[in-house]
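Student: Fold the following and give me the result.
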Amino acid sequence: MLRLLDFIFAFFGLLFLWPIFLIIMVFGYFDTGSPLFFQTRVGKNKKPFTLVKFRTMPVDTASVATHLVEASSVSKFGSFLRKTKLDELPQLINVLKGEMSLVGPRPNLFNQVELIEERDKRKVYNVRPGITGLAQINEIDMSNPTLLAEWDQKMIQKMTVKNYFTYILATVTGSGSGDRVK
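Tutor: Next comes the predicted model:
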């Protein structure tokens, strides 16, 4: 059921939001010269996939977890995209492809060994990663791998259609800030 909801929302989101994508692409081109950001992340069953987002930092920024990046690395336009969560919109493509869900644990990098170990213990990789989730709306980021994995596990165990919509609504209305630059 949730996969069907993911597909419907991602399809119509991309269909109706393409003008916003186009505007962000143009501004992003002038901001960083490369408006889209692609990065290999850990997916369901630890299968790698390429996450796509709008770029918020210069092209040569190190590929590390967001909480390890300096705030000065984020461009002015990138800061706007992050505050409004518009940088996440291209992930609708990942959702449409079945690599992600709208709601699930945020996908981490393969070099985040401690987080991978904590999530393995709690079987977090048995589900698709998501654009948002319980940890993000409660401002729990990847800087505390054990706490994050615990909240991810709690979300997975209590996932219902109602909670799915609750997490999406909380994200859209601005609850939490998820993985944020310090």
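
Student: Going by C-alpha atoms from here, please, whenever you check contacts or count neighbours.
Tutor: Fine.

Student: Can you list the neighbours in contact with stretch 118-126?
Tutor: 43-46, 105, 145-146, 149-150, 152-153, 156 (CA atoms under 8 Å, 6 or more residues apart in numbering).

Student: Among those residues, which are located in helices?
Tutor: 145-146, 149-150, 152-153, 156 (DSSP state H).

Student: can you list these in a markdown table and add distance to Leu51?
Tutor: Formatted as a markdown table, the ones in helices among the contacts of stretch 118-126 follow (distance: CA to CA, whole Å):
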| residue | distance to Leu51 |
| --- | --- |
| Pro145 | 20 |
| Thr146 | 23 |
| Ala149 | 20 |
| Glu150 | 23 |
| Asp152 | 19 |
| Gln153 | 22 |
| Ile156 | 21 |
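
Student: Another sequence for comparison is provided below:
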Amino acid sequence: MDGKLQNTNVEQISNFSWYRDVCKRFFDFMFSLIGIVVLAVPMLIVAIVIKIDSPKEQILFRQKRVGKNNHEFTIYKFRSMRQDAPHEMATKNFENPEAYITPVGKFIRKASLDELPQLFNVFKGEMSIVGPRPLIPNERKVLELRNEYGANKILPGITGLAQVHGRDEITDENKATYDGKYALNISLLLDLSIIFKTIFDVIHSRGVHEGKIKQKDV
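Tutor: Below is the predicted model of the structure:
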């Protein structure tokens, strides 16, 4: 992307927007509150199953992630891996993720149930329902690209434009491009389309890939 165009896009994202800066936060607050209430029993069941599966380990997985304006926050997820799994590494970079994912974790990851506690992050205002997925601080390459595209100027999300365009199967460059495109074009219609596409993808387990994608022999 051309440098001047990048600067123009970043400036445009910085300008006030009624939907992005007011309405979207109201919707996030209401939807996360409703989601926490409606999904309280399913989340309790998942928590109990995780505890039964590994009584001595924690139910929740907490990790530092990069949020809006590059401010770090603690993300909440249901623990799907053993406690001794590498903590400051994205799962997509694992050589052998299967060695760390628990039997219960395999199921809840496939069904995306491990993401449910992030509703509390949304409720607190640290995340949005829709936005760029929050990255680990050491994912510097994608963070730098997001800075160039202005994607770090908005709240990260539980799901996002990159997630419905390949998720784990696209390159870091493509992810950052989609994140920048979303930040520049945030709208209610776009958010609704991403949410419905996410539901469809979760049902069909599309775009999910554990560990490094091995290149096929040519």
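
Student: Kindly provide the TM-score of these chains.
Tutor: The TM-score (TM-score structural alignment, normalised by the length of the first structure) is 0.93; 182 aligned residues with a CA RMSD of 1.7 Å.

Student: Scan the contacts of stretch 118-126 of the first structure and report the most crowded one.
Tutor: Pro105 (29 neighbours; other CA atoms under 10 Å).

Student: tell me the centre residue of the first structure?
Tutor: In the first structure, the C-alpha nearest the mean C-alpha coordinate belongs to Ile131, at 3.8 Å (CA atoms, centre = their mean).

Student: Residue in the second structure paired with that one?
Tutor: Under the alignment (TM-score structural alignment), Ile131 of the first structure maps onto Ile158 of the second structure.

Student: I'd say that match and Ser128 touch.
Tutor: Yes: at 6.7 Å, Ile158 of the second structure and Ser128 qualify as touching, with contact defined as CA atoms under 8 Å.

Student: from the contacts of stretch 118-126 of the first structure, which is closest to Gly174 of the first structure?
Tutor: Pro105 (17.9 Å; CA to CA).

Student: which residues in the second structure form strands?
Tutor: 60-66, 72-78, 128-130, 157-159 (DSSP state E).

Student: in the first structure, what residues pair with the first one?
Tutor: Mapped onto the first structure with TM-score structural alignment as the criterion, strand 60-66 of the second structure occupies residues 36-42.

Student: mean shift between that stretch and the second structure?
Tutor: With mean CA distance after the TM-score superposition for the first structure, stretch 36-42 of the first structure departs from the second structure by a mean of 0.3 Å once superposed.

Student: Go ahead and confirm Asn96 of the second structure touches Gly211.
Tutor: Yes: counting by CA under 8 Å, Gly211 is a contact partner of Asn96 of the second structure at 6.4 Å.

Student: Please identify which of the two sits among more neighbours.
Tutor: Between Asn96 of the second structure and Gly211, counted using other CA under 10 Å, Gly211 has the larger neighbour count: 16 against 13.

Student: Give me whichever of the strands of the second structure is most buried.
Tutor: Compared across the strands of the second structure, strand 128-130 shows the largest average neighbour count, a mean of 26 (mean count of other CA atoms under 10 Å).
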